[in-house]
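Asker: Quick one: sequence plus predicted model below, questions after.
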Amino acid sequence: MSRTGKKPIAPVSGVTVTISDRQVTAKGPKGEQSLTLMDIVNAKQTDGGIVIEPANESKEARAAWGTTRALINNMVIGVSAGFEKKLQIQGVGYRAAMQGKDLKLSLGFSHEVVFNTPAGITLTAPTQTEVVVTGSDKQLVGQVAADIRGWRPPEPYKGKGVRYVGEYIARKEGKKK
């Protein structure tokens, strides 16, 4: 039994969730998202919120049960409050700046990296060493943050690179004489 799947998704003020056929749609102040349900799970609206149930007792249905509940819950949270990832840039000469809607990164390459902002995502650079990624889709926010980090992941010797705020980097000792 899925502990996550058993919990109903509580209604959030300002968010309307509609279930029609196999399509779940959430509308809120931050936008609109939809999810197509698999055939092995069912969703229904009750007074206590949205309840997800496996269609049968197969292993696949029980595995998809909790996952589907988490995806719908993330949609509801995303259209009501949104998601945010903060990145920190460390290194001499490493900096970030906004160029219109695009993010311009100086990461020690011979050229500057220009990251095009995808639809549904808002990038901001409050300081030269900070980047904030916000949006209503949790998966897309995480993917954009990972793509930016992927240009120069933090290295273990000096700690230079792009890291998530609060990320721990195991530091290594350099070579000795």
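Answerer: Happy to help now that I have it. The model shown is predicted, which means the values in this text are computed figures rather than measured ones. Residues are numbered from 1 along each chain as shown.
Asker: Could you use CA atoms for every contact and neighbour count after this?
Answerer: OK.
Asker: can you point me to the longest strand in this structure?
Answerer: If you go by DSSP state E, the chain has its longest strand at strand 83-90.
Asker: Use this one as the comparison:
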Amino acid sequence: MSRIGYKEIDLPSGVEISQDGNVVTVKGPKGTLSREISPLIKMTIDGNVVKFDRDADTNKLKMLHGTTRANVNNMVEGVVDGYKKVLKLVGVGYRAQLKGNKLILTVGYSNPVEMDKPEDVEINVPDNTTIELSSINKEHLGNFAAEVRAVRSPEPYKGKGIRYENEHIIRKEGKTGK
């Protein structure tokens, strides 16, 4: 039984949700998001409450049930509040800068790494070692943050690299010399 799938989504004021076939569209104060959902999951809208139901109890449908509800809930939260991720650059000489639509990372390679900014992700670089990413789409934000982190992921010996703001890196002990 999917406990998450059977939870109702209460729509805040100012949020409109509509369904056209298998495409769900959510409009809110920060923007509009659309997503295609599985035709096996039935979505019903009763005023300010959205409910999800499934036809059968197979394992695949149980998984789709909870996932669909979570995705639509993330869309609702995104158009109301938005999402934000903060990345920190740790290391001597590591820095980030924003030039036009490109994020330029200098992280110890012979050449700086240039990354194109996705359309729906806002990038802010308040100082050389901090990157703030924000978006209404949680999935796109998480994917882009993971791509930026993968440029130089934190290493366990000195902790150098690009990490999320509250990420804890498990440190290893180096070689012990005699």
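Answerer: Perfect, I can see it now. Computed from a predicted model, the values in this text were never measured in an experiment.
Asker: before we move on, back to that, pull up the aligned stretch in structure 2 for the longest strand of structure 1.
Answerer: On structure 2, the counterpart of strand 83-90 of structure 1 by TM-score structural alignment is residues 83-90.
Asker: What are the boundaries of the strands in structure 1?
Answerer: With DSSP E as the criterion, structure 1 has strands spanning 16-20, 23-28, 31-36, 41-46, 49-54, 83-90, 95-99, 102-106, 113-115, 121-124, 130-135, 161-164.
Asker: Which strands or helices does the fourth one pack on?
Answerer: In this case it means strand 41-46 of structure 1. strand 16-20, strand 49-54, helix 59-80 (3 or more CA pairs under 8 Å, 6 or more residues apart in numbering; DSSP states H and E).
Asker: Show me the one of the ones you listed that comes nearest Gly28 of structure 1.
Answerer: helix 59-80 (4.8 Å; CA to CA).
Asker: Would you mark the buried spots in the closest one?
Answerer: Along helix 59-80 of structure 1, these residues count as buried under the neighbour rule (16 or more other CA atoms under 10 Å): 61-66, 68-70, 72-80.
Asker: Which other helices and strands does it contact?
Answerer: Secondary elements touching helix 59-80 of structure 1 (3+ CA pairs under 8 Å, 6+ apart): helix 3-6, strand 23-28, strand 31-36, strand 41-46, strand 49-54, helix 138-150.
Asker: Same list (these) but as JSON lines, adding distance to Thr127 of structure 1 and mean neighbour count.
Answerer: Listed next are the helices and strands packed on helix 59-80 of structure 1 as JSON lines, based on distance: least, CA to CA, whole Å; neighbours: other CA atoms under 10 Å:
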{"stretch": "helix 3-6", "distance to Thr127 of structure 1": "39", "mean neighbour count": "14"}
{"stretch": "strand 23-28", "distance to Thr127 of structure 1": "30", "mean neighbour count": "18"}
{"stretch": "strand 31-36", "distance to Thr127 of structure 1": "27", "mean neighbour count": "16"}
{"stretch": "strand 41-46", "distance to Thr127 of structure 1": "44", "mean neighbour count": "17"}
{"stretch": "strand 49-54", "distance to Thr127 of structure 1": "41", "mean neighbour count": "20"}
{"stretch": "helix 138-150", "distance to Thr127 of structure 1": "16", "mean neighbour count": "17"}
